[in-house]
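[1] next come a sequence and a model predicted from it.
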Amino acid sequence: MSKRGYLLIADITGYTRFLTGSELDHAQGILESLFEVILARLKSPLILSNIQGDAFLAFANDETVQSPGQILDSIEALYFGFRDRVAMMRENTACTCRACRNIGGLDLKFIVHHGDYVINDIAGRHELTGPDVILIHRLLKNDVPERTGIKAYALITAAAAAALALDELKDETKPYAIELSEFGTISATVLDLGARWENHRERNEIVVSENEPLYFKPVSRVIPFGIDIVWEYLTDPAQRQRWQEGVHSISRARGDPHRLRTGAVEHCAHGKESIVINYVDVRPLKHMTGEVLMPLGGKMRFSLLTTAESKGTRVTARFAQPQSPSPFVAFLLRQLVGFRARKEPQFWSKCFADMEALIRESQAESYTAPEMSPAELKSTARNLAAA
């Protein structure tokens, strides 16, 4: 079955050095934990093809990708999860064995390409063949760290960058080119994932808590689709206009229209009223927190959260009470919006139901693979670490 789409390899760097310089019994437990993170986060729209030692090959057919932002969201979520787990193990161990001391030498790099490939289903695996598959494997051997100084990166070929068409790939990357026999000069761009994780870790998480004064009781719904699809419908302005009742237009005044990130600013038109939203914390596939600007310098903070569950994705809306540096202004704003508070749960319940209906309408049959159960995931990670 010939397809066109994205090809991705996630490769653990420092793997061989870690194994050869560590006690195997401790090293196996550490690797099992890291493999489990990778397998858990390598999900739709990406489909795992195969695992070769410390390298995970995945693909995403064009027809299953709702938006190019999904690919970069998936890469960031996978990398941040990996680095978070490494940091957690380093901080929570008092063991002085070589394996535990060497955890910090493990990292992750990605090769991303867009092209053609043939899918062969062999013994339950989705094996890929074709020149573009050979190319992405050849790109694993590169001199990116030596030439750019970037150790943890996503090497994105020109073909993939053109397909993604994201502004951040023009503004926040370094150009790179490599000569490969039989392929000639391959132009690419390098994204510094290590720097992004450092920024992600240093930035305090901002999310509306259930324990703070809320504008109305949180609204939650389980939508029977993957978290990547639900996240896309939550963050894409064009999709939100379809399910958020009363919204006539949404324009992203600051930020890439194809991918929601911290710092984005949106203008939402509700009839004659225009609302400005500043996004203060966006964690792909986890939550987005924004602040709605209100009269007299006030603001209302909200969070839309997504959580993967066995039956789909739980999406939750939490809105805090209006805030202002002036207690009097805060009181006025709360009185102003208070009369609508009883209607908001019904409004958001309908919005989430409408969003689910739209997703159902749009999801044509596509080439997907069933996700591993938690038990299967843990067993696969254990077997990989023991191999």
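    Structure's in. What do you need? Residues are numbered from 1 along each chain as shown.

[2] CA atoms for contacts and neighbours, from now on please.
    Will do.

[3] look at residue 369 and give its secondary structure.
    Three-state call for residue 369 (DSSP: H, G, I helix; E, B strand; the rest coil): coil.

[4] same question for residue 66.
    At residue 66 the chain is in coil, as set by three-state DSSP.

[5] mind listing what it touches?
    Contacts for residue 66 (Cα atoms under 8 Å, 6 or more residues apart in numbering) come out as 229, 232.

[6] packing partners of the biggest helix by length in the chain?
    Ranked by residue count and defined by DSSP state H, the top helix of the chain is helix 69-91. Helices and strands touching helix 69-91, as assessed by 3 or more Cα pairs under 8 Å, 6 or more residues apart in numbering; DSSP states H and E, comprise helix 24-41, strand 107-122, helix 193-202.

[7] now it, how far from the chain's geometric center?
    Relative to the centre of its chain, helix 69-91 is centred 9 Å away, using Cα atoms, centre = their mean, to the nearest Å.

[8] structure two is appended below for comparative analysis:
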Amino acid sequence: MEAQPRKGYILLADISGYTAFMANSELAHAPLVLGHIIQFLTKELTPTLQLAEVEGDALFLYATEEAITRGELLMELVESTYINFRINKRTMSHNITCPCRACQEVSRLDLKFVIHYGEFVLQKIAGKVKPIGSSVNLAHRLLKNTVSEATGWNGYVLFSNICIDKMGISPENIYHGSESYKHFGSINITAVNFDEKYLEYTSNSRDYIAENESDVNVEYTFTAPPPIIWDWLCDPDKRNRWYAGNKANWVIKDRPGGRTGTESQNHCTNSNFIEHVLDWRPFHYYTVCNKRGWINAKITGELDEVNGGTHFQWRLRLLGKLPRQLLRLISKFIAHKVLEMNASLGNLELLSKENFMKYKDQERDTHEVEHRNLAQV
């Protein structure tokens, strides 16, 4: 039985500067630093993506197109991973007291991603199921590129243009170029500077409703991890499926940055509310303001990982000149009677869990099929 070709995303996460780091560091502590970073990256990138292999100082991951239906999720995943990597590295550097060169040079390490979309087959090799094929080979070739020489960037994501077209995003402040490889010819690429994204993330002021500032706080614990729940919360098509009573029909209105982010807008054609994105921190929290007439409802949705799942808090504060006590009563009516948030989040759990478990079952079945195929050879 032949393995079935699949289409999907191939991602490589590479620790930049690690070769020089190893050359100038003591062997005793350098592997410990690498192990910590690899473990961190694995936790950040899975289970949204499947880990195929750890390749020295790089991770090789993949996802079928059925698993990533919203291209923005992939961008948010690598961007969030990079930002958390920088925060984690800063904490490591601050807490390290060991005087050895390995520990003192941690701050020089950086992170780059390469993402390509194409066809591959899954095969079990040396006990591991991983994609193989021309697209996988090209993704690995793209690790050797000229982005740093052309731009001076050390931390970035490089997309093949085939991939970014499939994702359907047009991010701002990007570098367009091409790379040439034997057997592949010229490959058009698009790169995004993640150092700039990190600086924006850490310098921007937060727009956030704390629990003690909200009129209503609805909590729910989901089975799936934060990136999966985030996707169900933020994808307009998915949102329409879990709101109780089929009351929502959200559509994309405006994406001034080429993707969802601050200043983006959505429109609910059923209720005629316009949703303005005020703050956008993927997998952590979002803050939006839903406006129609005199109603101005500010909402923060916050996600925290709990035992592999997600604890979610949905907080609403109604803005206006009416007395706060009256605004609080109206807020509770909106949350519990109009939006039926408890029932809606219950629907979200059923849908996200079913989808997440179905995907995990498909991956398990694929691994079993590849194991049987290998045994027949």
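    That came through fine. Quick caveat, the model's predicted, so the values are computed rather than measured.

[9] what's the TM-score here?
    Comparison of the two superposed chains (TM-score structural alignment, normalised by the length of structure 2) gives a TM-score of 0.85, and 357 aligned residues with a Cα RMSD of 2.8 Å.

[10] tell me which of the helices and strands packed on helix 69-91 of structure 1 lies nearest to residue 354 of structure 1.
    For residue 354 of structure 1, the closest of those is helix 24-41, at 27.4 Å, according to Cα to Cα.

[11] if we look at the closest one, which residues are touching it?
    Identification of contacts with helix 24-41 of structure 1 by Cα under 8 Å, 6+ apart yields 18-19, 74, 77-78, 81-82, 85-86, 99-100, 103, 377-378, 380-382, 384-386.

[12] before we move on, back to that, let's have the helices and strands packed on helix 69-91 of structure 1 in a markdown table, adding mean neighbour count.
    A markdown table is the format used below for the helices and strands packed on helix 69-91 of structure 1 (neighbours: other Cα atoms under 10 Å):
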| stretch | mean neighbour count |
| --- | --- |
| helix 24-41 | 19 |
| strand 107-122 | 20 |
| helix 193-202 | 15 |
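
[13] dump those to TSV, plus distance to residue 287 of structure 1.
    Listed next are these as TSV, based on distance: least, Cα to Cα, whole Å:
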stretch	distance to residue 287 of structure 1
helix 24-41	16
strand 107-122	24
helix 193-202	13
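
[14] residue 177 of structure 1: which of the ones you listed is closest?
    strand 107-122 (13.3 Å).

[15] residues in structure 2 aligned with the helix or strand just after the closest one?
    Next in sequence after strand 107-122 of structure 1, counting helices and strands by DSSP states H and E, comes strand 125-129. The alignment of strand 125-129 of structure 1 onto structure 2 (TM-score structural alignment) covers residues 128-132.

[16] tell me which element residue 93 of structure 1 is part of?
    Here residue 93 of structure 1 sits in a region with no helix or strand, counting by DSSP H and E.

[17] for burial, what's the neighbour tally of the residue nearest to it when sequence neighbours are not counted?
    Spatial nearest neighbour of residue 93 of structure 1, chain neighbours left out: residue 100 (7.5 Å); criterion: Cα to Cα, 6 or more residues apart in numbering. Applying other Cα atoms under 10 Å, we find 19 residues neighbouring residue 100 of structure 1.

[18] aligned against structure 2, show me the partner of residue 100 of structure 1.
    Match for residue 100 of structure 1 (TM-score structural alignment): residue 103.

[19] ranges for the strands of the stretch 151-300 of structure 1?
    Per DSSP state E, counting those that start in this stretch, the stretch 151-300 of structure 1 carries strands over the ranges 153-157, 173-180, 184-192, 219-223, 249-254, 265-270, 273-283, 287-293, 299-309.

[20] deepest-packed of those strands, please.
    Among the strands of the stretch 151-300 of structure 1, strand 153-157 has the highest mean neighbour count (mean count of other Cα atoms under 10 Å), at a mean of 26.

[21] and it, which stretch of structure 2?
    Mapping strand 153-157 of structure 1 onto structure 2 (TM-score structural alignment) gives residues 156-160.

[22] ok, now which ones touch the most centrally placed residue in structure 2?
    Centroid check for structure 2 by Cα atoms, centre = their mean gives residue 77 as the closest residue, at 1.8 Å. Applying Cα under 8 Å, 6+ apart to residue 77 of structure 2 gives the contacts 45, 227, 282.
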